[in-house]
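> Sequence and predicted structure are below.
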Amino acid sequence: MHLYEPPKAAKTIPLIDLARAVDAAGAQAVAWDIHRACRETGFFYITGHGVPAALMERHFQFAKAFFDLPHERKMAIHMKKSPTTAGYEPVGGQVLDSQDDKAKAAPPDLKESFYSGMELPDDHPWAIKHIRNFGHNQWPEELPEFRAHMIDYWAEMRSLGDRLLALLALSLDLPANWFGSFFDMPSGTARLIKYPPQPENALFNQIGAGAHTDWGGVTILAQDATGGLEVRNADGDWIEAPPIDGSFVINLGDLMARWTNGLYNSNFHRVKNNRSGHDRYSAPFFYSPRPDAMIDAVPGSITAGHPRRFEACTAYEHTAEMFRRSYGYAPKAVS
């Protein structure tokens, strides 16, 4: 493994074709491309992923249909009405800007969202415990087919997430199934986001999504054709991540950076819908290990020249701290 070489200041986000991973040699070549991307930007596009284009088109149709519902109908399934924080989040509900670790002083983001986690019956043990992302999803009565679609999409993203984890394991000189046991009951959030055009009366530094890193493991992002996503490179410059038809944008969260002892980057990114003049829609899927999984440095990531940077913790303990910073409280723990 080419460990701890200084990351380059990338000027563009690399594109990786997963279809090349048809055999062991192809998988290793793709894994090395992922290794370089995770070192240099923590972001990369993927094509050849196998997710049906029709499913993605339907996903954005449902996103628009949901956000077009009357405000009072969306508020009827506000995320605070779910014990697992699933449901609707209105504009101004989240503060993400954390590049100076002063998120509480930053203005709220200019976006509205819908969250859903793993669909579980109310009598499932983890649903009974009210563990975030497990059960207690809320669905709008006005869109009767929405629930089934989101469950199908969640399953599709889990399958793609597992494929990416196998390649990430290979990129770290680990067996392809190394992450498998940590994701046997994964924490996954399917989120829909609508960014309205940037208003003229926005507060200073108030944009669609303030500069932030993601919290968890792997993010699989579908974005519409509008654009507006920007990523900060190693020199501190913001580079655009424009939409590429048929692709997903992949990035690593803070948990994966912690898991790799800082070898892989969880990079700052932001959204500015200040050019299009119309709404922007995006659909991130946040894929993380089971909440009670113990996260410690992967084998080979601690060396004499690169000592331990993070103490071991559970995935829940890590995410709870991130949740406190953004919302002021933590979700219920696994017990």
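Arrived safely.

> Please count neighbours and contacts with C-alpha atoms only from this point.
Noted.

> Can you tell me the closest non-neighbouring residue to His78?
Once flanking residues are discounted, His78 sits nearest to Tyr88: 4.5 Å by C-alpha to C-alpha, 6 or more residues apart in numbering.

> who's in contact with that neighbour?
Taking C-alpha atoms under 8 Å, 6 or more residues apart in numbering as the definition of contact, the neighbours of Tyr88 are 74-75, 77-79, 112-115.

> top of the residues you listed by neighbour count?
For the contacts of Tyr88, neighbours were counted by other C-alpha atoms under 10 Å; the highest total belongs to Phe114, with 25 neighbours.

> Is it correct that it is in contact with Thr189?
No - the pair Phe114 / Thr189 is not scored as a contact, 9.9 Å apart, by C-alpha atoms under 8 Å.

> Double-check that the residue nearest to His78 belongs to a helix.
No - Tyr88 is assigned strand when assessed by DSSP: H, G, I helix; E, B strand; the rest coil, not a helix.

> And it, how far from Phe114?
When C-alpha to C-alpha, to the nearest Å is the yardstick, Tyr88 and Phe114 sit 4 Å from each other.

> likewise His318?
Computed as C-alpha to C-alpha, the His318 to Phe114 distance reads 23 Å.

> Pull the distance from the strand or helix carrying Phe286 to the chain's centre.
Phe286 belongs to strand 280-288 when assigned by DSSP states H and E. Taking C-alpha atoms, centre = their mean, to the nearest Å, one finds the center of strand 280-288 at 6 Å from the center of the full chain.

> let's bring in a second one:
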Amino acid sequence: MAREMQGEALSSLPILDLSYADDPSRRLILLQELHNALFNVGFLYIKNHGVPLETITNLVSRLPALFNQGNDFKASLSKLNSPHFLGYSGFAEETTLGKKDLREQFDLATELPVVWQDPKNHKATGGVGDRDFTKLYWRLRGPNQWPCEDQIPGFKNAYLKYHDALQALSYRFVHLVEEAFGIPIGTFDNFFLPHSTGAQAKTREYMPPQHRIKLVKYPPSTENYQGQGVGAHKDSSGWLTFLYQVGREEGLEVVSTIGEWILAPPIEGTFVVNFGNAFEAATDGAVKATVHRVKAPLSTSNPRYSIPFFQGLPLDLTISEIRRYIPESVRKLRRESGALENHDSVSTFLDSRWDSLGESQLRKWIRSHEEVGRKWYGDEVASYYLR
């Protein structure tokens, strides 16, 4: 890591061993490595993470059958059926930075009921904290579309177990991040748990967040389709991301501190971890969100499968509120280091319209899936967020 801090780009991402957290003689080493990785690189691998191999393989083994289903099956689960942007989107139907991504995917999430209330039919009735469920961003929250059990036997159960294992890992990992940066452990529990008892628990309770998982297939390039699997971007779908890369097909690339692309190939038994725009904005850059992309597989390659888990935050939370939980000693780290960088991709959070995570998430989904946005939210709303 020292080479990166001295301005020399690393040729590979750091790999952290989470088993060190359970060893008092090595826990401090892990925390120092984690601090350096998040401050300097923004991407890392974790191994010995505690997610059972069986939980992973039970879901991974069903991906080929899921994606090999016919067009009628995929149409029955289309995102166009869902105001929550959950379901299937076909090859080149999602957009990143105005360009089509050469992949197909199933978007799923924490299984939660609808809470949104149509203002035409309801007055604001309130819920947890007497919040107004007529706000449009609450319409993002809702249940999954599931394939029938006889179509993909065991899929739903495999997904739910994977989701729960990654959710638990994400909460445990956030505690390590808090400790690594000197933030009181449990500070962020208030955002994730309905009844927080963390060190900084407040009287207000948030709606438990809806985490999202993508099941992604990148077909090999053809003469007609060549380009980005996913264009260069910083994650905006959640607080942090855990990516499982299936098999050996490469494609993920990450920008180093000197602006060069470095490979992040699959490494057996690991997850790739990175943080989103919201975490970078809330910490004033102490935790770095890093630009990354996925190149479409070569025409001679096998399809590439991956499973990113995006840890969600409450939709009615704001970046300004999160900042109040983070000590000034953390928020000034980037400024005091002299390593000030261009954070244009989080500049939207400096705009009061997008300080609300619900508003920024609705904007993100409509911009990524315009057709779905226009169907469920109308042309006027879609045009507003597409500006």
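Alright, I've got the coordinates. Given the structure is predicted, the values throughout are model-derived calculations rather than measurements.

> ok, longest helix in the second structure?
If you go by DSSP state H, the second structure has its longest helix at helix 155-180.

> Find me the equivalent region of that helix in the first structure.
The aligned range for helix 155-180 of the second structure in the first structure is 146-171, by TM-score structural alignment.

> and that stretch, how far from the second structure on average?
Between stretch 146-171 of the first structure and its aligned partner residues in the second structure, the average distance after superposition works out to 1.0 Å, using mean C-alpha distance after the TM-score superposition for the first structure.

> hang on, the earlier thing: list the buried residues of the helix or strand following the longest helix of the second structure.
Secondary structure here is assigned by DSSP H and E; on that basis, the next helix or strand after helix 155-180 of the second structure toward the C-terminus is helix 189-192. For helix 189-192 of the second structure, the neighbour count (16 or more other C-alpha atoms under 10 Å) marks 189-192 as buried.

> Mind putting these into CSV with distance to Pro220 of the second structure?
Converted to CSV, the buried residues of helix 189-192 of the second structure look like this (distance: C-alpha to C-alpha, whole Å):
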residue, distance to Pro220 of the second structure
Asp189, 41
Asn190, 43
Phe191, 40
Phe192, 38
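
> nearest to Val114 of the second structure, of the residues you listed?
Proximity of those to Val114 of the second structure (C-alpha to C-alpha) peaks at Phe192, which lies at 18.4 Å.

> and that closest one, how far is that from His175 of the second structure?
When Phe192 of the second structure is compared with His175 of the second structure (using C-alpha to C-alpha), they lie 12 Å apart.

> Work out the gap between stretch 257-264 of the first structure and the centre of the chain.
A distance of 16 Å separates the centroid of the chain from that of stretch 257-264 of the first structure, by C-alpha atoms, centre = their mean.

> who touches that stretch?
In contact with stretch 257-264 of the first structure (C-alpha under 8 Å, 6+ apart) are residues 3-4, 35, 38-39, 42, 252, 256, 265-266, 295-298, 301-302, 308-310.

> matching residues in the second structure for it?
Per the alignment by TM-score structural alignment, stretch 257-264 of the first structure matches residues 280-287 in the second structure.

> Any buried residues in stretch 115-129 of the first structure, and which?
Of all the residues in stretch 115-129 of the first structure, those buried under the rule 16+ other C-alpha under 10 Å are 115-120, 126-127, 129.

> Of those residues, which belong to helices?
Using DSSP H, the members of those that fall in helices are 126-127.

> in the stretch 251-387 of the second structure, which spans are helices?
Counting by DSSP state H, counting those that start in this stretch, the stretch 251-387 of the second structure forms helices over residues 277-282, 319-325, 328-331, 333-337, 357-368, 370-386, given from the N-terminal end onward.

> closest one to Pro297 of the second structure among these?
Distances from Pro297 of the second structure to each of the helices of the stretch 251-387 of the second structure were compared by C-alpha to C-alpha, and the smallest falls on helix 357-368, at 21.8 Å.

> which other helices and strands contact that closest one?
In this structure, helix 357-368 of the second structure packs against strand 95-96, helix 370-386, with contacts taken as 3 or more C-alpha pairs under 8 Å, 6 or more residues apart in numbering; DSSP states H and E.

> for the contacts of Tyr88 of the first structure, which one is nearest Glu200 of the first structure?
Using C-alpha to C-alpha, Glu112 is the member of those that lies nearest Glu200 of the first structure, at 18.2 Å.

> For whatever residue of the second structure lines up with the closest one, give me its contacts.
By TM-score structural alignment, Glu112 of the first structure lines up with Glu104 in the second structure. Applying C-alpha under 8 Å, 6+ apart to Glu104 of the second structure gives the contacts 88-93, 216-218.

> Just give me which of the residues you listed are shared by the first structure.
Among these, the ones whose aligned partners also touch in the first structure (both residues aligned by TM-score structural alignment, their matches' C-alpha atoms under 8 Å) are 88-93, 216-218.

> tell me the SS of Ala19 of the first structure?
The three-state label for Ala19 of the first structure, taken from three-state DSSP, comes out as helix.

> Grab the nearest non-local neighbour of it.
Leaving aside its chain neighbours, Ala19 of the first structure sits nearest to Gly48 (4.6 Å; criterion: C-alpha to C-alpha, 6+ apart).
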